[in-house]
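J.: Please work out how this folds:
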Amino acid sequence: MLWNYIRHYIPSIFELLQSFKLRSKEYLRENTLHGFVYFINPYRPLWERVIWFICAITSFCGAVGIIVIIWQRFQSTPTLTDLDIEIGDMTIIYPSIHLCMTSDHLDMTGIPENLTSIYGTYYNWNWKPLNHTEMKLPVPLSKVFQRITPDCNTLLMDCTEQGLAIDCANLFAKSLTPAGICCKSLSRKFTQFNDTPILSFVLRGENYLNMYIHDIDEPPLRHGPIDYQLNRNVDIVLQLDITKSDDGLRMLSRTQRDCVFADEGQSYNNCYRQCMKKKSLEICKCIPWFEIDDKSVMECNLNQYSCFLENIELTDCISECYLFCDHTNYVFVKIGNNDEKTTIRIWKPISQFKRKIRFGWLDILVSFGGIMGLFLGYSILTTVELIYYFSLRLYCGAVIDNIESNKNNNIKKIFVTEREEKSKIFYVKYYDYVD
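T.: This next block holds a predicted model:
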């Protein structure tokens, strides 16, 4: 009995489809969208219904087209960069300067002759085919190159900072980077008051050094562009373009704003380096010598470097990494000759740019709502009506159709109410199944 009662409230697929068809016509006939109520009305002339249908479809297409354009701009250029202020004296962090050595700086004294060409080839290796694959080295390449390259005190002398003499060992530290063995400047804060060189040193030797200038603690990439090849003493003037980002950019995705905040991830170069190391361990089961910064990871043997040539996706990390939203660009403004020493100074004034949000989610909501309202008379209540008609009203309509179908098919319930024992005649009462 209970099932007979419940089954009337479980409509079939056919009844749901029929209800959907009726609800669609009913919604178009009774909704508040402009023009729809006219072309759906069967009592109006055909030519009038056609005209209203064309007008309604044209308005709908126009609204959708404008919304698509706005959405594409929101995805591609949701931010706006303006010149915030020109700054004279300010406290800034000194850029990270890497003076990286070439294979000409390798001291091959005491190195067996059969290893000298191998060391030079692998030090300069830049994703090109290699012939030395069978030989095993007694000492990993990363340790060999650290040992046979000169110290920073050997390459540089008479270092000064902000006009004050300082030991070059306290200003530069020898380190292993993706660009090779480098002398890395130690990051410091300074206040610019005048044109005094912020850094100067005397360059020793005839072999040139590859100079890279980046933000603090950002190592150069192996395949990245070289800012300058330093083979003599010069005067270098840098222009600082500082970009600051509004906190409102945090509501956008990284892809939209095309940057990350410092508390959200690593800098571009560090991210690229970690991505490559992760893929190297997964695919080649080792790390190339120039990426070794952890003694626990396995450094590649000579015969394992061919793996990097066979798997080009190892260096495909561009889509995973972004610049910092707050960053500084260092632009070479002037490079002049200097017979005495190399000097690096900052161009005045320093420019600061501000990145602000152009399209926020609230702006998108207002824009979409205004466009739909202008072209179609759409509103939030129209959405509520749409949900109501095609959820609760659709189901209730299907249930009513189910009950009426049962009634029209004369489905009846039979109850035995009384029995004559002598004549064995049954009196049966029929009750229509009606509300």
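
J.: When you work out contacts or count neighbours from here on, use the C-alpha atoms and nothing else.
T.: Will do.

J.: Helix or strand: which one has Y212?
T.: Element membership for Y212, per DSSP states H and E: strand 209-214.

J.: What lies in contact with that strand?
T.: With contacts defined as CA atoms under 8 Å, 6 or more residues apart in numbering, strand 209-214 is touched by 95-102, 220, 226-231, 329-330.

J.: which among those residues end up buried?
T.: Neighbour-count burial (16 or more other CA atoms under 10 Å) applied to the contacts of strand 209-214 gives P95, S96, I97, H98, L99, C100, M101, T102, P220, L230, Y330.

J.: and those as JSON lines, adding secondary structure?
T.: As requested, these are exported to JSON lines (DSSP: H, G, I helix; E, B strand; the rest coil):
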{"residue": "P95", "secondary structure": "coil"}
{"residue": "S96", "secondary structure": "strand"}
{"residue": "I97", "secondary structure": "strand"}
{"residue": "H98", "secondary structure": "strand"}
{"residue": "L99", "secondary structure": "strand"}
{"residue": "C100", "secondary structure": "strand"}
{"residue": "M101", "secondary structure": "coil"}
{"residue": "T102", "secondary structure": "coil"}
{"residue": "P220", "secondary structure": "coil"}
{"residue": "L230", "secondary structure": "strand"}
{"residue": "Y330", "secondary structure": "strand"}
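
J.: Looking at these, which two lie furthest apart in space?
T.: T102 and Y330 (23.2 Å; CA to CA).

J.: Please spell out which residues along stretch 150-168 are buried.
T.: So for stretch 150-168, counting by 16+ other CA under 10 Å, buried means P150, D151, C152, N153, L155, L156, M157, C159, T160, E161, Q162, C168.

J.: and that stretch, how far out from the chain's middle?
T.: 40 Å (CA atoms, centre = their mean, to the nearest Å).

J.: Could you do stretch 191-201 as well?
T.: Chain-centre distance of stretch 191-201: 37 Å, with CA atoms, centre = their mean.

J.: For it, list every residue counted as buried.
T.: By 16+ other CA under 10 Å, the buried positions in stretch 191-201 come out as Q192, P197, I198, L199, S200, F201.

J.: And the residues you listed, which is closest to K429?
T.: Q192 (105.9 Å).

J.: Could you measure from the residue lying closest to that closest one once chain neighbours are set aside over to R188?
T.: Leaving aside its sequence neighbours, Q192 sits nearest to D89 (CA to CA, 6 or more residues apart in numbering; 5.3 Å). Relative to R188, D89 is positioned 16 Å away (CA to CA, to the nearest Å).

J.: sec struct for E340, please.
T.: coil.

J.: residues in contact with it?
T.: Residues near E340 by CA under 8 Å, 6+ apart: V202, N233.

J.: make it 10 Å
T.: F201, V202, L203, R232, N233, V234, D235 (CA atoms under 10 Å, 6 or more residues apart in numbering).

J.: M276 now?
T.: N270, E282, I287, E291, E313, L314, T315, D316, C317.

J.: Contact partners for the closest residue in space to the first one that isn't next to it in sequence?
T.: What sits nearest to N270 in space, not counting adjacent residues and going by CA to CA, 6+ apart, is E218, at 6.4 Å. Under the criterion of CA under 10 Å, 6+ apart, the contact partners of E218 comprise P95, S96, I97, H98, T177, Q266, S267, Y268, N269, N270, C271.

J.: quick one more, to check against the first:
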Amino acid sequence: MPQTHTVKLDRSDKNQAWNPKSDRNTELISNVEQSFFSQTTIHGLKYLLEPKKTRFERGFWILAVICSWAFAAFMIIQVIITYHFFFNSPQHIVLAKWQESPILVSYDSTTTPIWELPFPALTICNMNKVQRSRIEAIEAILKRNASNDFYAKERRFATEICQKTTARHSELQRAPSNQDVSVANLDIDGKMLQHYMNNLGQDCSQMLLRCEFKGISRNCSELFIPVITDEGRCCSFNIMPESIMFKDVSVEQLQVEDHEETVKLWSHWDMETGYRFGPNEYDGEINITSDAEPMPRRAVAPGLHMGLSVLLDVREQEYYCSGTESIGFKALLHTPATLPEMIEYGFAFEPGSETFLAVTPEMIHAEEQIHGISYIKRQCYLKGERRLKYLNHYTFLNCFMECASNFTFKTCDCVAYYMPRNSKTMPICAPERHACVDRAIKIVQESAFDDKHAENTECNCLPPCSDFSYPHETSKSKLKAALLNLSQDLIKAHPEFLNESYVNHNLALVHLHFQNLHFIRHLRSELFGLTDFFATIGGLLGLSMGFSVLSLVEIVYFLVLKLLCKAIKPN
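T.: Reported below is the predicted structural model:
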């Protein structure tokens, strides 16, 4: 039992100021300390001042307590006292290691139906960028009238499109004789660009012969729209129109009728929050074969007949320049709000084959808890955090494409024809500037996706916190002309489609569908919340010291309240 002491105070002592150095007050502090050490619930402390302990025993317990506290301190440092600097400024210090990587990606506990995300946007490009018949027609015109600036400019623009081509058509690399090769840029506005692309590339009506969606035959022009990509003029299904995807500064002067109606059709869906209505809430309101279909389209069931089927014609006789060393098509599955980047990410399918693309989507959803975490630490952008200059919707590839455009213009004073741009201030690079464009794009490719080392390009392209993609399995078989299901009108217009040789060298059939009705999405959530943080620290303190909230109350009681009470009323 601790010793008790009686301290006598005379009347004059009550008027004296508190002085911890006086003998009486020193004795009082010593008594409170002994009382605390003997009665506290913190492990090991009662053995430090316990009477009748040998020096060895007392030293052993002092060492044990120090080691236990040191272990607790070390473990807590691993959790909360790791300093790190960001924004390159010592004023911004984070005192929590769990804040350096605070995001946990896990599986959702429930499955998600496929109708909660759009059907994949499918972009298809003929590997032939420029039709031979059009080049021959242009050169015939220039031969008769070499001073015709409109066709001379189109011929030069064709050279620009075919820069990344094989040596097979190296004759395209020569500039027309009436052109001054010292001219750096092509004076082409948005309307002229569209006109040239429509003339030079294969028209979607020539490429797409037969289309079906959800088991219903559809007019291909209702499902596909022409788009400009790094592979030339392509055709896209379920993609946002340029009038919605681009901001006003970069819309290439398209004649979009009923723009308000188009905006309304696309107003039911958002990249981050998804669809506003269920898949069957439109029944009775619209005709699924009309242009008033809510966008983007979605599937309500998996399987071949609930997907998209397209019959394609490559028109081998029209090949003039190709970005590959083969004949066929390039395709890409992407989100409806993404600009397709065909050269780097497109996959090929060959003529003479029937190709099946079975999609198992992947989706990641950002929970509300991560909204308070800086994008630097979570390494992704929430809606509205990263705004683009030319595009209304942020996606990973949209950011890259815009960054490539900005950096190319900064480096070469012009941009590639397929890059988003302000057509009034950013000219299209002439073929002579192709090397400069390639160097700029290479620099962007090396740094655009690294937010810590993007000083030169200033891209800072991180993925969206809520995103989805369309991984797929591919299988194919050989087409046979006699087995093709062709309408009489199509056979009458193209009798060559019954020729086995023509089918093997030109036609391709593609089927795109979901593999399963449900999929398991990923959740991007908080790794350590405030509750987890205190639970971790409390667990370490309890394990090493037996420390709890009541232990803190004991310290306050003995070393503050009791000490004051003893000083004021010693009896």
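
J.: quick one: TM-score?
T.: Remark: TM-score between the superposed chains equals 0.64 [TM-score structural alignment, normalised by the length of structure 1]; 351 aligned residues with a CA RMSD of 4.5 Å.

J.: of the buried residues of stretch 150-168 of structure 1, closest to D363 of structure 1?
T.: Using CA to CA, these come closest to D363 of structure 1 at Q162, 48.1 Å.

J.: Just tell me what that closest one corresponds to in structure 2.
T.: By TM-score structural alignment, Q162 of structure 1 lines up with K214 in structure 2.

J.: Identify the residue nearest that match in space, chain neighbours excluded?
T.: That would be M306: by CA to CA, 6+ apart, it lies 3.9 Å from K214 of structure 2.

J.: Wait, that neighbour touches L512, no?
T.: Yes. With contact defined as CA atoms under 10 Å, M306 of structure 2 counts as touching L512 (9.1 Å).

J.: rewinding a little: go ahead and confirm the residue nearest to Q192 of structure 1 touches D195.
T.: No. D89 of structure 1 is beyond contact range of D195, at 11.1 Å (criterion: CA under 10 Å).

J.: ok, which stretches of structure 1 are helices?
T.: Per DSSP state H, structure 1 carries helices over the ranges 2-6, 13-30, 36-39, 46-76, 113-123, 141-148, 152-155, 168-171, 254-257, 268-283, 306-310, 361-376, 380-389, 392-408.

J.: Flag every buried residue along the longest one.
T.: Spelled out, it's helix 46-76 of structure 1. Quick answer for helix 46-76 of structure 1 (16+ other CA under 10 Å): 49, 52-53, 55-56, 59, 62-64, 67, 70-71, 74.

J.: and which of those is nearest to L302 of structure 1?
T.: F74 (48.8 Å).

J.: Enumerate every residue touching that closest one.
T.: Contact analysis of F74 of structure 1 by CA under 10 Å, 6+ apart lists V68, L252, Q256, R257, I357, R358, F359, G360, W361, D363, I364.

J.: Name the member of the residues you listed with the most neighbours.
T.: In terms of neighbours by other CA atoms under 10 Å, the contacts of F74 of structure 1 top out with R257 at 24 neighbours.

J.: Would you mind measuring from V366 of structure 1 to H34 of structure 1?
T.: 20 Å.

J.: Looking at these two, which is more packed in?
T.: Neighbour totals were compared for V366 of structure 1 and H34, and H34 leads with 17 against 12 (other CA under 10 Å).

J.: Nearest residue to the more buried one in space, please, no chain neighbours.
T.: L376 (5.3 Å).

J.: Would you confirm that that neighbour contacts F368?
T.: No. Using CA under 10 Å, L376 of structure 1 makes no contact with F368, being 11.6 Å away.

J.: so what's in contact with the two at the same time?
T.: A63.

J.: for K566 of structure 2, what are its contacts?
T.: By CA under 10 Å, 6+ apart, the residues touching K566 of structure 2 are V7, N25, L28, I29, N31, V32.

J.: and these as JSON lines, adding secondary structure?
T.: Formatted as JSON lines, these follow (three-state DSSP):
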{"residue": "V7", "secondary structure": "coil"}
{"residue": "N25", "secondary structure": "helix"}
{"residue": "L28", "secondary structure": "helix"}
{"residue": "I29", "secondary structure": "helix"}
{"residue": "N31", "secondary structure": "helix"}
{"residue": "V32", "secondary structure": "helix"}
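
J.: Give the buried subset of those as a PyMOL selection command.
T.: Here is the PyMOL command that selects the buried residues among those (16+ other CA under 10 Å):
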select buried, resi 25+28+29+31+32
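
J.: got the contacts of K566 of structure 2 as CSV, with distance to Y151 of structure 2 columns?
T.: Formatted as CSV, these follow (distance: CA to CA, whole Å):
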residue, distance to Y151 of structure 2
V7, 112
N25, 104
L28, 104
I29, 100
N31, 104
V32, 100
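
J.: now, which of the contacts of K566 of structure 2 sits nearest Q91 of structure 2?
T.: Distance to Q91 of structure 2 across the contacts of K566 of structure 2 (CA to CA) is lowest for I29, with 41.0 Å.

J.: hmm, back to that, spit out the residues that contact D89 and D195 of structure 1 alike.
T.: Counting by CA under 10 Å, 6+ apart, the residues touching both D89 of structure 1 and D195 are K348.

J.: in stretch 121-139 of structure 1, what's buried?
T.: Neighbour count says stretch 121-139 of structure 1 has Y122, Y123 buried, by 16+ other CA under 10 Å.

J.: got the end-to-end distance for it?
T.: 16 Å.

J.: Check stretch 214-227 of structure 2 too.
T.: This stretch, stretch 214-227 of structure 2, spans 24 Å end to end (CA to CA).

J.: again, but for stretch 347-365 of structure 2
T.: Note: stretch 347-365 of structure 2 ends 27 Å apart using CA to CA.

J.: With stretch 252-269 of structure 1 instead?
T.: With CA to CA applied, stretch 252-269 of structure 1 spans 22 Å between its terminal residues.

J.: Spatially nearest residue to the equivalent of S477 of structure 2 over in structure 1, not counting backbone neighbours?
T.: In structure 1, S477 of structure 2 lines up with N337, judged by TM-score structural alignment. Ranked by CA to CA, 6+ apart and with sequence neighbours excluded, the top spatial neighbour of N337 of structure 1 is V234, at 4.6 Å.

J.: And F37 of structure 2, by the same measure?
T.: Computed as CA to CA, 6+ apart, the closest residue to F37 of structure 2 that is not its neighbour in sequence is K46, at 4.8 Å.

J.: Can you tell me how far the counterpart of Y418 of structure 2 in structure 1 is from C300 of structure 1?
T.: By TM-score structural alignment, Y418 of structure 2 lines up with F290 in structure 1. With distances taken as CA to CA, F290 of structure 1 is found 10 Å from C300 of structure 1.
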